[in-house]
Structures are given as structure tokens and as C-alpha cells.
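>>> only the shape, not the letters, is given here:
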């Protein structure tokens, strides 16, 4: 019985290949196609911290200020934006090639500490959204007396 299990498996058989290689190949294929077929892109962000506030910079190229939505819930921040890059077509014009499309950007993330949404500020300039999110004061602990 032992000799049966210890024999080398001939190359080219199903048992000699990594059983997860097919799964890896499938996900790699999906990832490589993501940029060309996805209608929702993940906005690229930078998050920094200074003066008691978080500063978030998000790249949203081609987006109009009115098409941006920002939601804040405690320490959770969600940014979404619609991009309508369909150009006006002139009568008799025939498009030969077009890579631009209706696309959306979306990004949600958690900050280390809750922010004061009432004092938050948003600025959009040259395709970059900048959020200034003041931190909420951490709740002070309370000692309970045992009766």
C-alpha cells in the first residue's frame, strides 16, 4: 500500500498540476479585462491626517462637480460620481472609434476614527476631490459605581 502512494506521478497528468492554477488563471483573466469592460471604476485616493482632521484626495477625471455624491456615517466614507463623456455628434458624423463611455466611480472606506460630518468640507478642482474631515472627539470613558 505504501509503495502505491510513494510512486512519482508522471508529468502531464492532472495530479501533477497545481489544482488552483485554473482558479488563478480565471481571476487573472478577469482582472486584466476589468479596465476595458467595467462600467464602475474604483476612484484612486490618498488619505492623510493633520491638525485633528483627515484629508482625502480622490482622482475623478472628467467628472462634473454636480455629479459627485459623498456620504459620511461615523468613520465610514463613501464617494461616488457619474461620468458622462458622450460627446455631441454632428449631423452626418459617423464615429469610427470610441473608447470613452458612460462610466461611474465609486469608493468606500473606513477611517480609524469617526469624523464630524457637520464640519466636513469638500472641494473639487482639476479632477481632484479634496475632503477635509475633522475628527470627532473620542468619547470619554465613564466609571460606573457598583451598588
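Cool, got the structure. Computed from a predicted model, the values in this text were never measured in an experiment. Residues are numbered from 1 along each chain as shown.
>>> can we go C-alpha only for contacts and neighbour counts from here?
Fine.
>>> can you give me the strands for this protein?
Counting by DSSP state E, the segments of the chain that form strands are 40-42, 44-50, 53-59, 68-73, 76-84, 102-110, 121-125, 128-134.
>>> can I get these in JSON lines including mean neighbour count?
JSON lines is the format used below for the strands of the chain (neighbours: other C-alpha atoms under 10 Å):
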{"stretch": "strand 40-42", "mean neighbour count": "17"}
{"stretch": "strand 44-50", "mean neighbour count": "12"}
{"stretch": "strand 53-59", "mean neighbour count": "19"}
{"stretch": "strand 68-73", "mean neighbour count": "14"}
{"stretch": "strand 76-84", "mean neighbour count": "18"}
{"stretch": "strand 102-110", "mean neighbour count": "16"}
{"stretch": "strand 121-125", "mean neighbour count": "13"}
{"stretch": "strand 128-134", "mean neighbour count": "20"}
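>>> closest to residue 145 out of those?
Residue 145 lies closest, by C-alpha to C-alpha, to one member of the strands of the chain: strand 68-73, at 32.6 Å.
>>> residues contacting the closest one, please?
Residues from elsewhere that reach strand 68-73, judged by C-alpha atoms under 8 Å, 6 or more residues apart in numbering: 77, 78, 79, 80, 81, 82, 114, 117.
>>> put this next to the previous one:
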């Protein structure tokens, strides 16, 4: 694939005034549909104390990860980073103007996955470690409350 300097007008009026509607249509068809939510690959293992989950989330910053544990459910999602959108024009290094993106295939990935474990887990004892694009979560099984005798009155 090759890239050549052509712009795709953003407004309808600019599109109508475009000198190259065929070229505009070509770029519109070739543009990736980024923003789709992916389900990260994962491994779940169990031992006597609890569960260990490993999620593959490459290309994600630690700050954008959101992990929620409730009952038997462990939910992982990524939030969009704050700041300018990835497709917004950026000032160039020399400060002489703006840099235009001519073609983009890379985008910040978005992930979401919920796992229902076989037993309730203790959310307060959960630990998580993010290293080399892999989020490892360790959760202990919820300690069952002992049987209690109820007095019938």
C-alpha cells in the first residue's frame, strides 16, 4: 500500500466542493473502523486458595485499565485515555503548523471481558499486576460463613 497526500473533507459542504470525489470515496472505504471492543485472550487457573486470571491487553496503558470484582464476576475493561483524540490534528515538532494524518491503521485498542468464576471471591483480597501487556489478577475464594443454628420461637 502507498500513501499520497490527499485530504478527506470533514464537512458536507467541503465534500461537495472536492475536486476528487472518487479519491474521497476511496479513502472513506479504506479507513479502518477503529473503536471496536475486543475480548482479550485470557487464562484462568485455580488452586486451593483461589483463582488466578491472566488477560492479554497489549497496547493499553495501565491507567486506562478498569477491573471490577463483584460476587463471582471479574470484569475487565479499558477506558479511553483523557486528552486529545488520536485522530485530532497535532501540532508538529517545529511548531510551524499542524500535522495532518493521511492514513491511520493504528488506534488505541479497547477491551472488555467478564468472567464468572465457579465460586464467590473476596474482592478485598484481590491483587493485580500489569506487566508486558498482561494483567494478572489473583483472588481468594470467599470464606464460607459457618453454619449457624437458628432458634425457632
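Now that the structure is in, tell me what you want to look at. These numbers come from a predicted model, not from an experiment.
>>> quick one on the thing from earlier: using TSV, lay out the strands of structure 1 together with distance to residue 30 of structure 1.
Formatted as TSV, the strands of structure 1 follow (distance: least, C-alpha to C-alpha, whole Å):
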stretch	distance to residue 30 of structure 1
strand 40-42	14
strand 44-50	20
strand 53-59	24
strand 68-73	28
strand 76-84	23
strand 102-110	18
strand 121-125	32
strand 128-134	28
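>>> mind listing what's buried in the helix or strand harbouring residue 25 of structure 2?
Following DSSP states H and E, one finds residue 25 of structure 2 within helix 21-30. For helix 21-30 of structure 2, a neighbour-count test (16 or more other C-alpha atoms under 10 Å) marks 24, 27 as buried.
>>> so how far is it from its chain's centroid?
Remark: helix 21-30 of structure 2 is offset 29 Å from the chain centroid, using C-alpha atoms, centre = their mean, to the nearest Å.
>>> stretch 139-148 of structure 2 too?
In this view, stretch 139-148 of structure 2 has its centroid 33 Å away from the chain centroid, taken as C-alpha atoms, centre = their mean.
>>> just to revisit the earlier point, what's the helix holding residue 25 of structure 2 packed up against?
Contacting helix 21-30 of structure 2 under the criterion 3 or more C-alpha pairs under 8 Å, 6 or more residues apart in numbering; DSSP states H and E is no other helix or strand.
>>> which residue is nearest the centroid of structure 2?
residue 110 (2.5 Å; C-alpha atoms, centre = their mean).
>>> contacting residues around it?
Each residue near residue 110 of structure 2 by C-alpha under 8 Å, 6+ apart is listed here: 35, 36, 37, 38, 77, 78, 79, 80.
>>> that one pairs with which position in structure 1?
Structural alignment (TM-score structural alignment) places residue 110 of structure 2 against residue 104 in structure 1.
>>> same check, this time on residue 13 of structure 2
Match for residue 13 of structure 2 (TM-score structural alignment): no aligned residue.
>>> how many residues are close by residue 13 of structure 2?
Other residues near residue 13 of structure 2 number 9, with proximity taken as other C-alpha atoms under 10 Å.
>>> now do the lengthiest helix in structure 1: everything it contacts.
Selection of the longest helix in structure 1 by residue count, based on DSSP state H, yields helix 21-37. Contact partners of helix 21-37 of structure 1, identified using C-alpha under 8 Å, 6+ apart, comprise residue 41.
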